[in-house]
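Visitor: With the input below, show me the fold.
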Amino acid sequence: MPILSNLDFTRSNLHVAYRASLDPQLVDISVATAGVTRFPYAQLTVRKLLTSVNSGSAGGARFPPTAGAAIITDEGSDPCGPNYFWRVRMAAVDPLFLRTVVEELRMAGLDHPVTSMRITGSLPLDATVLSVREADVKRWLDDPDAYVGQWPDPGFPVVDQGRWAMFRIRLGAEITPALRRKLDLLALGWLNDVSSYIWDTGEPEAGRIDRSLPRCGSGKVEFAAGYDDFYFKTGPARARLVNALSRFHATVAPIELAEISP
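Guide: Now for the predicted structure:
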């Protein structure tokens, strides 16, 4: 049984056929809900998911963070439903990321429940672990540890520090105002990446999102972000941050050291 709520549709109305690859492919995502909303929540959710891909955090342990890419090529639906469709060109997205796609889009209709969901990639399935169907995703929905993993070589040393929720990085470049803005977005992106993750207790818990927002500070070459109510599953949450930092290191500014808690 899925850990999170609002996933009843997955029992019989979830269809998945996806083979992950470094090569770009088209992935069709369709969601049907029970009614029209007043706010385009589903559209914003998809863009949030694609931002995660483009920040490098969705490649997991299988694909380098620099390879993640996603862009909407077709959006054939009313922004407020009740039926939604997106065609996305994407590459280097770990199959386990589909768990997060399903859990995020389970609220596509807000007060109107999702009645069905389909995620279909253009690449043919094969017998490798990169190919998944709905049975795999449904199994992950019931597993507190089934999230994307950490890329093994982020490109800089990572030191674990304590149990409070924070991270601190030392850069090999001076932090200009433009770079500081990008660092602030990186800190906020970590929260967005894991906002649907279960908590360390193994259960979904309601928290105040305003207390989860990062408090950021920087010096000449150091940046730090701290979080109050941030109790998301420690290992998976840390993996998403390391992956995003690795992408940042390779494409924005070099990181000499990262200290992370959790």
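
Visitor: alpha carbons only for contacts and neighbour counts from here, please
Guide: OK.

Visitor: Sticking with T120, tell me its helix or strand.
Guide: strand 114-121 (DSSP states H and E).

Visitor: Give the next helix or strand downstream of that strand.
Guide: Per DSSP H and E, strand 114-121 leads on to strand 131-133 as the next helix or strand towards the C-terminus.

Visitor: tilt between the helix or strand just after that next one and strand 114-121?
Guide: The element immediately downstream of strand 131-133 (helix or strand, assigned by DSSP H and E) is helix 134-141. For helix 134-141 against strand 114-121, the angle by axes from the mean of the first three to the mean of the last three C-alpha atoms, to 10 degrees is 120 degrees.

Visitor: Please give the structure of this sequence too, so both can be compared:
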Amino acid sequence: MSALLTLERVSAGYGHQQVIRDLSLALGEGQLAALIGPNGHGKTTLLRTISGLLHPSGGTIALEGRRLDRLRPDQIVEAGIIHVPQGDLLFPEMTVLENLRMGAYLPEAAREEARRLEEVFALFPKLRDRQGQLAGTLSGGERRMVGIGRGLMAGGRLLMLDEPSLGLAPIVIDQIYEAIATLRASGRSVLIVEENAMRIAELADVLHLLDNGSFAWSGSGAELLSRPESLAAYLGA
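Guide: Sure thing, here's the model as predicted:
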């Protein structure tokens, strides 16, 4: 399988504080890869670096061979990487529909807006009923659905999700994971940050364990599920 996303010895951080160090990975077309590990060890920083919100201090990032690490965030979106950040980050005084349509601002996405809306509503049926409701009045789970849906409206080759289940009730987490499973089954390439390693292991093709800014372990979901005790110290199990 040829790589869609390639990172080679990527380092990044904030000011003089280096958070991630010499990270390399390859994500294939149609794969779901998960970043797992303790809080504060670089998972969100890595997503922010890929999407251009942080500039790497070293290394290269490429999408199908095209260098991204020198591009602006808007250029990276145009190249095909969509980043759904942690938290809601919606426009609370706008309706659900208006928030979703904000994701379809690129020319190609605008042309396909109606079709993509139907895809989002099929993935999250509750949003069809809520489309005229102000985003600020939604429940936490509904806001998370809108955030993911807005990212899907932009299209792209790779969808990056930062802790999509964070702070949600178990029944809502099940709904979010059903949607992620549907995306994976449709062939969508996904890179996801998730604290619940055992849950994402059921879906992921590959998992990367980040510890102090470096990969301490990489392997398949099946490998993690077959010997979770080997990673217990890192995962807090």
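
Visitor: What's the TM-score once they're superposed?
Guide: For these two chains in superposition, a TM-score of 0.28 is obtained (TM-score structural alignment, normalised by the length of structure 2); 121 aligned residues with a C-alpha RMSD of 6.1 Å.

Visitor: Mind listing what's buried along the strand holding T120 of structure 1?
Guide: If you call a residue buried by 16 or more other C-alpha atoms under 10 Å, then strand 114-121 of structure 1 has these buried ones: 114-121.

Visitor: Quick one: list the elements packing against that strand.
Guide: Where contact means 3 or more C-alpha pairs under 8 Å, 6 or more residues apart in numbering; DSSP states H and E, strand 114-121 of structure 1 is packed against strand 14-19, strand 25-33.

Visitor: between the first one and strand 25-33, how big is the angle?
Guide: Our comparison of strand 14-19 of structure 1 with strand 25-33, counting by the same axes, to 10 degrees, yields an angle of 170 degrees.

Visitor: Just name whatever secondary elements strand 14-19 of structure 1 is in contact with.
Guide: Strand 14-19 of structure 1 is packed against strand 114-121, strand 131-133, helix 134-141, with contacts defined by 3+ C-alpha pairs under 8 Å, 6+ apart.

Visitor: List the contacts of L191 of structure 2.
Guide: 32-35, 158-161 (C-alpha atoms under 8 Å, 6 or more residues apart in numbering).

Visitor: Next step: these restricted to strands.
Guide: 32-35, 158-161 (DSSP state E).

Visitor: Let me know whether my guess that L241 of structure 1 is in a strand holds.
Guide: No: L241 of structure 1 is assigned helix when assessed by DSSP: H, G, I helix; E, B strand; the rest coil, not a strand.

Visitor: Now for it, how many residues are close by?
Guide: 23 (other C-alpha atoms under 10 Å).

Visitor: With F248 of structure 1 instead?
Guide: 21.

Visitor: C-terminal to the host helix or strand of it, what's the next element?
Guide: Assigned by DSSP H and E, F248 of structure 1 belongs to helix 234-251. Per DSSP H and E, the first helix or strand lying C-terminal to helix 234-251 of structure 1 is strand 255-261.

Visitor: Which neighbouring elements make contact with that following strand?
Guide: Using 3+ C-alpha pairs under 8 Å, 6+ apart: strand 255-261 of structure 1 touches strand 158-160, strand 165-171, helix 234-251.

Visitor: Nearest to S218 of structure 1, out of these?
Guide: Across those, S218 of structure 1 has its closest neighbour in strand 165-171 (9.3 Å, C-alpha to C-alpha).

Visitor: Go through the very next helix or strand once past the closest one and flag the buried ones.
Guide: Remark: after strand 165-171 of structure 1, the chain's next helix or strand is helix 177-194, criterion DSSP H and E. Within helix 177-194 of structure 1, the residues scored as buried using 16+ other C-alpha under 10 Å are 180, 182-184, 186-191, 193-194.

Visitor: Just want the angle from helix 177-194 of structure 1 to helix 234-251.
Guide: Using the same axes, to 10 degrees: helix 177-194 of structure 1 against helix 234-251 is 150 degrees.

Visitor: Quick check: what element follows helix 177-194 of structure 1 along the chain?
Guide: Downstream of helix 177-194 of structure 1 (by DSSP H and E), the next one is helix 209-212.

Visitor: quick one: contacts of the next helix or strand after that next one?
Guide: The helix or strand immediately downstream of helix 209-212 of structure 1 is strand 215-218, counting by DSSP H and E. Defining contact as C-alpha under 8 Å, 6+ apart, one finds that strand 215-218 of structure 1 is touched by 175, 180, 184, 187, 223-227.

Visitor: Please repeat the previous calculation with a cut-off of 6 Å.
Guide: Around strand 215-218 of structure 1, the neighbours that count as contacts under C-alpha atoms under 6 Å, 6 or more residues apart in numbering are 223-226.

Visitor: Can you redo those residues as CSV, where the extra columns are secondary structure and neighbour count?
Guide: What follows is those, written out as CSV (DSSP: H, G, I helix; E, B strand; the rest coil; neighbours: other C-alpha atoms under 10 Å):
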residue, secondary structure, neighbour count
F223, strand, 20
A224, strand, 21
A225, strand, 21
G226, strand, 19
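
Visitor: mind listing what's buried in the top helix by length along structure 2?
Guide: When structure 2 is parsed with DSSP state H, its longest helix is helix 170-185. Within helix 170-185 of structure 2, the residues scored as buried using 16+ other C-alpha under 10 Å are 172-173, 175-177, 179-181, 183-184.
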